[in-house]
Structure formats: C-alpha cells, structure tokens
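# A structural model of the following input is requested.
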Amino acid sequence: MHERLRSDGPLSVEAYMEACNAYYYATRDPLGAGGDFTTAPEISQMFGELVGAALADVWRRAGSPANVRYVELGPGRGTLASDALRVMRSIGLTPPVHLVEASPTLREAQAALLGAVTHHEAIGDLPGDAPLLVVANEFLDALPIRQHVAGVERHVEWIGSGLAFDRDGEVLETSPARDEAVAALAEGLVAIGGAALVIDYGHERSAAGDTLQAVREHRFAPVLDNPGEHDLTSHVDFQRAAEVAREAGAFVAGPAEQGAWLERLGIQARARALANAAPHRAGEIEAARARLCRPDQMGSLFKVLAIHSPEWPSPAGL
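A predicted model of the protein is given here:
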C-alpha cells in the first residue's frame, strides 16, 4: 500500500478500504481468540440457533416451499450456518447451502465444517430459481465507504514519513458498495421469494460522523497504520439500507436492537435449557447471553433488519 500511494498518489478512502480488506481477508482467518475479532456466532451457539429458528418459522408461515435455499453472506468459519442449519433440520428443513465468500482461507474452513456447500463470489451470482433464506451477519460493515468533508471526497495520501488524510472536519459517509449489495439482495428476494436477516453494528438513523475503524488483536488500532493488517469496518446506516431495499420493491421490518430481538425470540429460555443440561457451564452461558444482549455490550449497537419479498411474511421478533 505504501508503494501504491507513492507511485499512484492519493487514494480515496473507499479505494484504501477496499484494497486493505481485500488483502486482509485473503491472507488469514481473522476470527476467534487467536485472530483480531469475535463475532456473535463465535460467542455462543444460541445466536445461530435463534437465527435458524427465525428463518425456519418464516419459512413455515410462507407455506413451507420445498425448494428453498439457505444463503449466508460473509459466513466466517461457518459457525452461524452450522448452528442455524441444525435447528432447521430438527423441523425437517434441509436446504442446500450457498455461501457468498471471497476468502480462500475461510472457504476451506466453511467446507470442512459444513460439508457440501456452493460458494459464490457475489450476491448477483446466487441462483435465481428458488426462494432464499438469507443471513448477513457483520457483512455490510466491511464493505468500503466514501467519506466527504464539506462536499469534497476525502483521500489518504503519503505525507512525510507516513499516511494521513488529506482533509479534516465533519465527515459524511456513504457507501455505494453497500447500496449495491442491499439492492441486489432485495431484487433477488422480490424476484424469487424469501427473506433475509441483516445483522450488523450501526445507527438506526442516517447521521454525519466518522465511523471508520480498525481492529487488531481485539483492540482498536489507528486506521492508517499497517494497511492490510487490520480489519477495517464502519457503522452501517440502517435507514439507508431500508430505503434501498424498499426502492427495489422489497418489504422491510425493523431495525430492532439485537438484544431486544434475541430476547423476543427466547434467548433466556434457551440459555436456561443449556445451563440445565450442563450446570458446570452455567456461568459461561449466562456471560455469553449478557454479551449478546446487554445494551452496554452488543445488545444496542448491533441492529437487526429484515428484508423480504412482498409475498413472504416478516420474520419474527421485529
């Protein structure tokens, strides 16, 4: 990246973020204690189980179509899919699995855990001949954003001995890549039926502000340090995501705060059942439930947005 900036000149924030994340995700498994961050499915099986229950429920209320497919966008190691599909199988739903994943490292992990899966490079590559049950957990936050200050697009440039932004001030963020992904998802659901759960951290209403952040070894890091070696993300604008989905003809429910949504789906009862089955793990299970649900942890910052075709009902809890 340093060499590119020296030779090509300043890069937009969008181009910088895209290049950094392309290298980052292609060269490592970033998840877990030995990685840079931990997602909700890695915290507890309860998360994936409740996602699976919500999708199975909406499938039943849609008339239980026999040819439905399970789709996950950015599925990490496949942990969420494994937990969700286990719940689906318990009610007789065994959909083929389609994963949108570009990382060779993570594709290998997903196939090892889940078995027969079909991988795709992009949402537009998904099959268009059967309804979809879609999950996108912490997928949109990693898509590149544009930043503008006083109407001028912000860039990263080489100054002196390091990288710096070319301008400062109140930042307005947009994300054409995010809009494109939501539009493609919504258009697909409208055309063939189905429902999607989009779960991510961000704000319910559009607002100005610089939300670009870098994480390494479970700590925040300067976003311009060691490009390609940090996970770069930004907060999702859920109001904008809902607008894009509606413009594509889809129906939208939410967003709801993750904690409240999980509580409505019954995470308390599931935690009790797990603790009763393994009393020696009761403290660990309760700590995981609290981390997923408490407002001062993941419960309020993370939101859940449902996007579904007009013919399908809204997923539960929203």
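# use CA for all of it now, contacts and neighbours both
Will do.
# Just the helices from the stretch 1-150 of the chain, written as ranges.
2-8, 13-26, 40-43, 45-61, 79-90, 104-114 (DSSP state H, counting those that start in this stretch).
# how far does the second one sit from the chain's center?
Using CA atoms, centre = their mean, to the nearest Å, the mean C-alpha position of helix 13-26 is found 17 Å from that of the whole chain.
# picking that back up, between the helices of the stretch 1-150 of the chain, which gets nearest to A290?
Of all those, helix 40-43 sits nearest to A290, with 10.6 Å by CA to CA.
# Run through who's touching the closest one.
Applying CA atoms under 8 Å, 6 or more residues apart in numbering, the contact partners of helix 40-43 are G32, F47, G48, T79, L80, A288, L292.
# so which of those residues would you say is closest to P255?
Closest to P255, out of all of these and judged by CA to CA, is L292, at 16.3 Å.
# distance of L318 from Q239?
L318 sits 15 Å away from Q239, going by CA to CA, to the nearest Å.
# From E153, how far out is I199?
Taken as CA to CA, the span from I199 to E153 is 28 Å.
# ok, now which ones touch the residue most central in space within the chain?
The chain has E138 as the residue nearest its centroid, 2.1 Å off, counting by CA atoms, centre = their mean. Contacts for E138 (CA under 8 Å, 6+ apart) come out as T39, G74, I199, D200, Y201.
# And the residues you listed, which two are furthest apart?
G74 and Y201 (14.8 Å).
# the more surrounded of the two?
Y201 (24 against 21; other CA atoms under 10 Å).
# For the comparison step, fold the sequence that follows:
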Amino acid sequence: MARAASAYYAAREPFGATGDFVTAPELTQAFGECLGLWAAVTWEIMGRPDPVLLVELGPGRGTLMADALRAAGDMAPAFRAALRVHLIETSPRLRDVQAARLGAGTATWHDGIATLPSGAAIIIGNEFLDALPIRQFIRRGAAWMERFVEAGAYVESPATDHPLLPAAAEGDIQEVNEPARGIAAALGVRLASQGGAALFIDYGPAESGFGDSLQAMSAHGVADPLGPPGQADVTAHVDFAAIAAAARAAGATAQGPLPQGLFLGRLGLSSRAAILARLDPRSATRHLAAAQRLTAPEHMGRLFKALCLCHPGLPTLPGFEDA
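Prediction:
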C-alpha cells in the first residue's frame, strides 16, 4: 500500500475533474478559508504564541493552505504575521506544485513530522491518514491470520505479532494502521510538551470495528486496489478511536470525532458559500452545491469526521462544542 501510494503521487495528477478524485479544498475555497480562521481562533485561545507553526500534512496542490492564508491575512492579520508555514510532503512533483501555488519563500517542506522545528504548532491533515498503509487481520477458526499481497492476490499467514484484538467471528477482518497511530502518538508528545492542536478531517467510523475498508479510486470511479501500483489512489477508512487513544496515551487530549457536516456547519461554511454565491453569481450554483456536498449527511457530511488532538490545557476548540 505504501509503495502504491508513493508511485501514484510521484507520477499522476489525482485532483480535480480530470483526475481521479476531488477533495474538499478543490470543491470550494470556503473549506480552506474556514479552516484558516479556525486556526486563527485556536491561536488566540492558545495565547497568541509568536511565532507559531502552521503545518499541513499531505497538502495536495496547496489549495487548502493558499485559501487558509488568504483568509488569515484578510481577517486575522496578527495571526498571519506570527505563523510560519511548514508542509509535510514526500512527492517532489507535488512540492513544485505547492510552491507555485503559495509563492516563493512561503513554506518550508519536510518528509515527516520529526524534522519540524520546535514550538507551538497548529497542524491540519485533510484526507491524510486514509492514505497511510494498514495491516489486515482475518479470523480463521480460533486464530488470527494476517493478510498480505503477493503477485496481485491476497495470501494469509499466521499472525505472530499482531496487536491485541477483540474476539471475533469467523471471517471477520480487523484493520490496524500503525503509521497513523505512530503519528498520533508523536503529535501527542509534541502537543503536550510544546503546545498546540492538530485537526484531522478524514473518512471512517467514529468507533473501532470490523470490516475490510481497503479501496481504490481512478477516474472518479471504483478501481481494483490490487491493480498495478501507481495507477489508482489506494486508501482505507480511518480508525478515529485508535488515533484518539494513541494521542491520549502520549499526553494529549482529543476532541471529537464528530461528523464533518456538523463541524463545518459550526464554522459557518454554508454561510461563507452563500456569500461567495452572491459575490460571484455566475458560479453561485457551484458554491452552493459544494457546501451541500461537504455538509449533507447523504454526501460527505456524515462519513467524514473531524478529530482534534491538543494540549491538555486547552478548552473546547471551535466546532467541537458538545463533541
């Protein structure tokens, strides 16, 4: 799965109508603007540290960050002046795209979170965790087997080092995303000791459970996840409960998860889309349809979730009221 993702993002242009899928920032500028202002309010709650790192994990074409920075510059100039942009991106091709979108000197790039400079940070990961490689365990009789891929097909081998898994019925599949848990634990340590918050928006269930969620997308349709590596976007549902538990064990607190539609509604995304529709009548339908797609339960509003990991001293952050 990791090799497939590396090959895919190194060579293909996945985003947009001519690509394989569309992410929330590409649907409407209101998404990135709302997250930028969420970061600005969070910075105020943190006590306005200066400087503060604004970090994005897997920034795609840089669309979310560009919209967030523009909104911060317009509405929260003090935050815009204090922030330092850092991007976690391993694809050289996408780094070039992001640099062109954001402008020279705007950001610093990293292969992972380990090389981020120290200090208070606000971290955003939109559809980042779902692309990290999972392990799959399948129940066979009284034992757990681990699934592997060989020559484009599944094979099974006795699981000798699997984590503690709950009791299950014959054929049940349990997925474990060790890289995602590792990132959550590392961020938990960082946030607890240096301050800040990490907002993740992705798709998956609020609670851990059984099921095979491995999937692939190509040309906006379903593809074979075991097809030739690099030809499709291969992802799996995010186990938000496991992410939250890893961060808590490392000293941070977790707010959420809660449905994306509820979170974005509290941030005022639909109101912002309505303003954009009035300002740009020719694109009004597109702005309003995008807001509906992001917030409606029958579209992305329920399947996608928002989860915030943060310093234990922070109060409830915007959007997570009653979460």
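# A184 of structure 1 touches D125, doesn't it?
No - the pair A184 of structure 1 / D125 is not scored as a contact, 10.0 Å apart, by CA atoms under 8 Å.
# Show me which of those two is the more surrounded one.
Each of A184 of structure 1 and D125 has its neighbours counted (other CA under 10 Å); A184 has more, 19 against 11.
# G35 of structure 1 pairs with which position in structure 2?
Aligned by TM-score structural alignment, G35 of structure 1 pairs with G19 of structure 2.
# Please disregard the earlier target; I meant L80 of structure 1.
Looks like L80 of structure 1 aligns to L64 there (TM-score structural alignment).
# Any idea how many residues pack against the nearest residue to that match once chain neighbours are set aside?
Spatial nearest neighbour of L64 of structure 2, excluding adjacent residues (CA to CA, 6 or more residues apart in numbering): G32 at 4.5 Å. G32 of structure 2 sits with 23 neighbouring residues when counted by other CA under 10 Å.
# likewise A164 of structure 1?
Count around A164 of structure 1 with other CA under 10 Å applied: 16.
# what does A181 of structure 1 give?
21.
# Could you do E121 of structure 1 as well?
13.
# Please identify which of I199 and E153 of structure 1 sits among more neighbours.
Using other CA under 10 Å as the criterion, I199 of structure 1 and E153 rank with I199 on top: 25 against 17.
# Just give me the match in structure 2 for that one.
Checking TM-score structural alignment: I199 of structure 1 goes with I201.
# Quick check, its match in contact with L307.
Yes - with contact defined as CA under 8 Å, I201 of structure 2 counts as touching L307 (6.5 Å).
# hang on, the earlier thing: give me every residue that touches the match of L80 of structure 1.
P25, E26, Q29, F31, G32, E33.
# so which of those is the most crowded?
Of the contacts of L64 of structure 2, with other CA under 10 Å as the count, F31 tops at 26 neighbours.
# corresponding residue for that one in structure 1?
By TM-score structural alignment, F31 of structure 2 lines up with F47.
# distance of the nearest residue to its match once chain neighbours are set aside from E173 of structure 1?
Nearest non-adjacent residue to F47 of structure 1, counting by CA to CA, 6+ apart: P41, 5.6 Å away. Going from P41 of structure 1 to E173 of structure 1 by CA to CA gives 28 Å.
# same question, E284 of structure 1
Counting by CA to CA - E284 of structure 1 and E173 of structure 1 are separated by 38 Å.
# quick one: the strands in the stretch 101-250 of structure 1?
Taking DSSP state E, counting those that start in this stretch to define them, one finds strands in the stretch 101-250 of structure 1 at 118-120, 132-137, 146-149, 152-153, 155-159, 162-165, 171-174, 194-203, 213-216, 219-221, 231-233, 236-237.
# so can I have TSV of these showing distance to D296 of structure 1?
Below are the strands of the stretch 101-250 of structure 1 laid out as TSV (distance: least, CA to CA, whole Å):
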stretch	distance to D296 of structure 1
strand 118-120	36
strand 132-137	20
strand 146-149	28
strand 152-153	34
strand 155-159	33
strand 162-165	31
strand 171-174	25
strand 194-203	13
strand 213-216	19
strand 219-221	17
strand 231-233	20
strand 236-237	18
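# which stretch among the ones you listed comes nearest W261 of structure 1?
Once the strands of the stretch 101-250 of structure 1 are compared by CA to CA, strand 194-203 is nearest, at 10.7 Å.
# could you dump the contacts of E138 of structure 1 to JSON lines with distance to V244 of structure 1?
Converted to JSON lines, the contacts of E138 of structure 1 look like this (distance: CA to CA, whole Å):
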{"residue": "T39", "distance to V244 of structure 1": "26"}
{"residue": "G74", "distance to V244 of structure 1": "20"}
{"residue": "I199", "distance to V244 of structure 1": "16"}
{"residue": "D200", "distance to V244 of structure 1": "16"}
{"residue": "Y201", "distance to V244 of structure 1": "18"}
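# Closest to Q213 of structure 1 out of those residues?
Using CA to CA, Y201 is the member of these that lies nearest Q213 of structure 1, at 12.2 Å.
# looking at it, that closest one is touching K303, isn't it?
Yes - Y201 of structure 1 is within contact range of K303, at 5.9 Å (criterion: CA under 8 Å).
# For A111 of structure 1, see how far away the residue nearest to S44 of structure 1 when sequence neighbours are not counted is.
Nearest residue to S44 of structure 1 in three dimensions, chain neighbours excluded: A288, at 6.1 Å (CA to CA, 6+ apart). Per CA to CA, A288 of structure 1 is found 26 Å from A111 of structure 1.
# what about those two, which has more around it?
Shown here are A288 of structure 1 and A111; by other CA under 10 Å, A288 has more neighbours (19 against 16).
# Name the SS class of the equivalent of that one over in structure 2, please.
Structural alignment (TM-score structural alignment) places A288 of structure 1 against A290 in structure 2. Three-state call for A290 of structure 2 (DSSP: H, G, I helix; E, B strand; the rest coil): helix.
# my guess is A290 of structure 2 contacts A30, does it?
No - using CA under 8 Å as the test, A290 of structure 2 is too far from A30 to be in contact (9.2 Å).
# Residue in structure 2 paired with V304 of structure 1?
V304 of structure 1 maps onto A306 in structure 2, by TM-score structural alignment.
# So that match belongs to a strand, correct?
Yes - judged by three-state DSSP, A306 of structure 2 forms part of a strand.
# My guess is it contacts Q260. True?
Yes - here A306 of structure 2 reaches Q260: they are 5.6 Å apart, a contact under CA under 8 Å.
# Pull up the overlap in contacts between the two.
In contact with both A306 of structure 2 and Q260: I201, using CA under 8 Å, 6+ apart.
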